[in-house]
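Participant: can't give you the sequence, but here's the structure:
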């Protein structure tokens, strides 16, 4: 029995120490739970959307609605906490919360707004996701925003022929939330739904267009033989794929059919696979002058 007591004490200490460490960590966090600590853990000041930004240092604008709720109720920011506002068009300004009332806050600019140029990579997504269920369309749009797509257009086809107005409103909110999360200053554009016949002139005018198609040449093999570009169109069909006529029309308009592997992919999976490939390909290329 005497030889077991030290072992039992060691086991008890080992079992207890993570809990004590956790409590100590919580105590330290509670002592220093300022907005600056929150920001450092996420790489910058909390960022919020506002269509109107202060025109110059010292100017004040009000922030209300969902952004006010997120700022004060979710993050529990208070007077004098520093935050950023962006307008989704490349402008960003740092400031402080000057006042809080029942329905909004007053944001005071601590500097003049900065204007950031849009990224040079401009890929436009046309995907037939209008009939996707269970949050899959939300996921598609969210990831397109994070990956840097310039725009997303719901494509209307024979097998995905509609998208509800309520769905479009929801997707706009998804884009805004995702833009804030990934700190994207130029908000991705959600274009109005478009039928295949309306897509054909866009393909014809684009320098580079790709359409995902089963049994087509691998996208990597295709890219190896193409002139380097940082902009273009990518097209993904609906569940059940394009009809043969739709696919032929798109290819005849100028799109290149590309394969994404041996497996049948969902709409959102195919969109991510092709967009990720093209974004990485574009970003890794030195553009040859025209």
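Facilitator: In hand now; what should we look at? Everything numeric here is computed off the predicted structure, so don't read it as measured data.
Participant: contacts, neighbours, all on C-alpha from now
Facilitator: OK.
Participant: doesn't residue 62 make contact with residue 109?
Facilitator: No. Under the contact definition of C-alpha atoms under 8 Å, residue 109 does not touch residue 62, with a separation of 11.2 Å.
Participant: when the two are compared, which one has more neighbours?
Facilitator: For residue 109 against residue 62, the residue with the higher neighbour count under other C-alpha atoms under 10 Å is residue 109, and the figures read 26 against 19.
Participant: got a list of what that one touches?
Facilitator: For residue 109, the residues meeting the contact criterion (C-alpha atoms under 8 Å, 6 or more residues apart in numbering) are 54, 56-60, 93-96.
Participant: second structure follows, compare the two:
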């Protein structure tokens, strides 16, 4: 069933309004007409099944049939910190990460970053990335749209580490089975230590993914000193746009989201 995100002010006591591009899409593309049903969410606390009363490309008015529970969000809030990749790879990370269940995304600059960051284009890119996250959240029946933060510097990212319950730094050298630590062992050590699992109902986890050129030893040392745990994602070297998706899936599996705990 089609789903749309609307603002809190578009939610009434007994009906809702869908406007702008969403109304146009619903009427012109999805051929929505009076009597049709779809789901709306304000991205915060309200999700409802509604039936269309009036429909034009400018606005849809629909009556609330039933309020629905927020049952599609993971218990763990996992943020993917992704070093800016070249081309449209960030779009893939956001689209697939949103589908899987990422809480938010932090694009950042790193030492071996291949792409040339242009601050003048940032606003337009954030706008496009947010639209991609919205569409992916609608498609995957999320109850909220992941936030896309402004581009951070490496130093700004290091400062953020202390604000998370668990931080995993994806480092290709840790993928060596001879000495490396994987996500499963890192997560289980964290959950076993100091009663973390019982004391934190909804852990905030940061997954740091490097650029096409990989992390430098200095960056790995600085991240570890700031409180991050260095982990590998297996014996193979993954592309930057693949690593975050794999890491996020592993984390949600270990949290029990996919029957893993």
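Facilitator: All right, it came through fine. All figures in this text were calculated on a predicted structure; none of them were measured in a lab.
Participant: trace residue 93 of structure 2 over to structure 1, please.
Facilitator: With TM-score structural alignment defining the correspondence, residue 93 of structure 2 maps onto residue 140 in structure 1.
Participant: ok, now residue 25 of structure 2?
Facilitator: Taking TM-score structural alignment, residue 25 of structure 2 has residue 70 as its aligned residue in structure 1.
Participant: beyond the longest strand seen in structure 1, next helix or strand please.
Facilitator: As far as residue count goes, and with DSSP state E defining each element, the longest strand of structure 1 is strand 91-100. With elements assigned by DSSP states H and E, the helix or strand that comes after strand 91-100 of structure 1 is strand 104-109.
Participant: state the span of structure 2 onto which that next one is aligned.
Facilitator: Per the alignment by TM-score structural alignment, strand 104-109 of structure 1 matches residues 59-64 in structure 2.
Participant: what residues are up against residue 54 of structure 1?
Facilitator: Applying C-alpha under 8 Å, 6+ apart to residue 54 of structure 1 gives the contacts 60-61, 93, 108-109, 112-113.
Participant: now do the match of strand 104-109 of structure 1: distance to the chain's middle.
Facilitator: Going by C-alpha atoms, centre = their mean, to the nearest Å, the spacing between the C-alpha centre of stretch 59-64 of structure 2 and its chain's C-alpha centre is 29 Å.
Participant: stretch 163-173 of structure 1 too?
Facilitator: Stretch 163-173 of structure 1 has its average C-alpha position 16 Å from the chain's average C-alpha position, going by C-alpha atoms, centre = their mean.
Participant: and for stretch 230-237 of structure 2?
Facilitator: So, by C-alpha atoms, centre = their mean, the centroid of stretch 230-237 of structure 2 is 21 Å from its chain's centroid.
Participant: endpoints of that stretch, how far apart?
Facilitator: The separation between the terminal residues of stretch 230-237 of structure 2, taken as C-alpha to C-alpha, to the nearest Å, is 15 Å.
Participant: do the same with stretch 25-37 of structure 1
Facilitator: 14 Å.
Participant: what range in structure 2 does it sit on?
Facilitator: Under the alignment (TM-score structural alignment), stretch 25-37 of structure 1 falls on nothing in structure 2.
Participant: which residues are in contact with that stretch?
Facilitator: For stretch 25-37 of structure 1, contacts defined as C-alpha under 8 Å, 6+ apart pick out 45, 77, 81-82.
Participant: same thing with stretch 17-25 of structure 2?
Facilitator: Counting contacts by C-alpha under 8 Å, 6+ apart, the residues touching stretch 17-25 of structure 2 from outside are 4, 6, 10-11, 55-62.
Participant: so which of these is the closest to residue 173 of structure 2?
Facilitator: residue 4 (42.5 Å; C-alpha to C-alpha).
Participant: can you pull out the helices in the stretch 151-261 of structure 2?
Facilitator: When secondary structure is read from DSSP state H, counting those that start in this stretch, the stretch 151-261 of structure 2 shows helices at 154-160, 183-192, 196-199, 217-226, 240-254.
Participant: winner for burial among the ones you listed?
Facilitator: With neighbours defined by mean count of other C-alpha atoms under 10 Å, none of the helices of the stretch 151-261 of structure 2 is more surrounded on average than helix 240-254, at a mean of 20.
Participant: that one maps to which residues in structure 1?
Facilitator: Residues 267-281 of structure 1 are matched to helix 240-254 of structure 2 when aligned by TM-score structural alignment.
Participant: what's the mean deviation for the matching stretch versus structure 2?
Facilitator: Per the superposition on structure 2, stretch 267-281 of structure 1 and its aligned residues are separated by 0.9 Å on average (mean C-alpha distance after the TM-score superposition for structure 1).
Participant: circling back: ok, so of the contacts of stretch 25-37 of structure 1, who is nearest residue 270 of structure 1?
Facilitator: In terms of C-alpha to C-alpha, no member of the contacts of stretch 25-37 of structure 1 lies closer to residue 270 of structure 1 than residue 45, at 34.3 Å.
Participant: what's the neighbour count on the closest one?
Facilitator: The burial metric for residue 45 of structure 1, expressed as a neighbour count using other C-alpha under 10 Å, is 20.
Participant: could you do residue 150 of structure 1 as well?
Facilitator: Each residue near residue 150 of structure 1 was counted by other C-alpha under 10 Å, and the total is 23.
Participant: counterpart of it over in structure 2?
Facilitator: In structure 2, residue 150 of structure 1 lands on residue 103 (TM-score structural alignment).
Participant: measure its match to residue 206 of structure 2 for me?
Facilitator: When C-alpha to C-alpha is applied, the distance between residue 103 of structure 2 and residue 206 of structure 2 equals 10 Å.
Participant: can you tell me which of the contacts of residue 54 of structure 1 stay in contact in structure 2?
Facilitator: Contacts from the contacts of residue 54 of structure 1 that recur in structure 2, judged by both residues aligned by TM-score structural alignment, their matches' C-alpha atoms under 8 Å, are residue 61.
Participant: how about the contacts of residue 54 of structure 1 in TSV, adding distance to residue 218 of structure 1?
Facilitator: Listed next are the contacts of residue 54 of structure 1 as TSV, based on distance: C-alpha to C-alpha, whole Å:
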residue	distance to residue 218 of structure 1
60	54
61	51
93	44
108	53
109	51
112	48
113	45
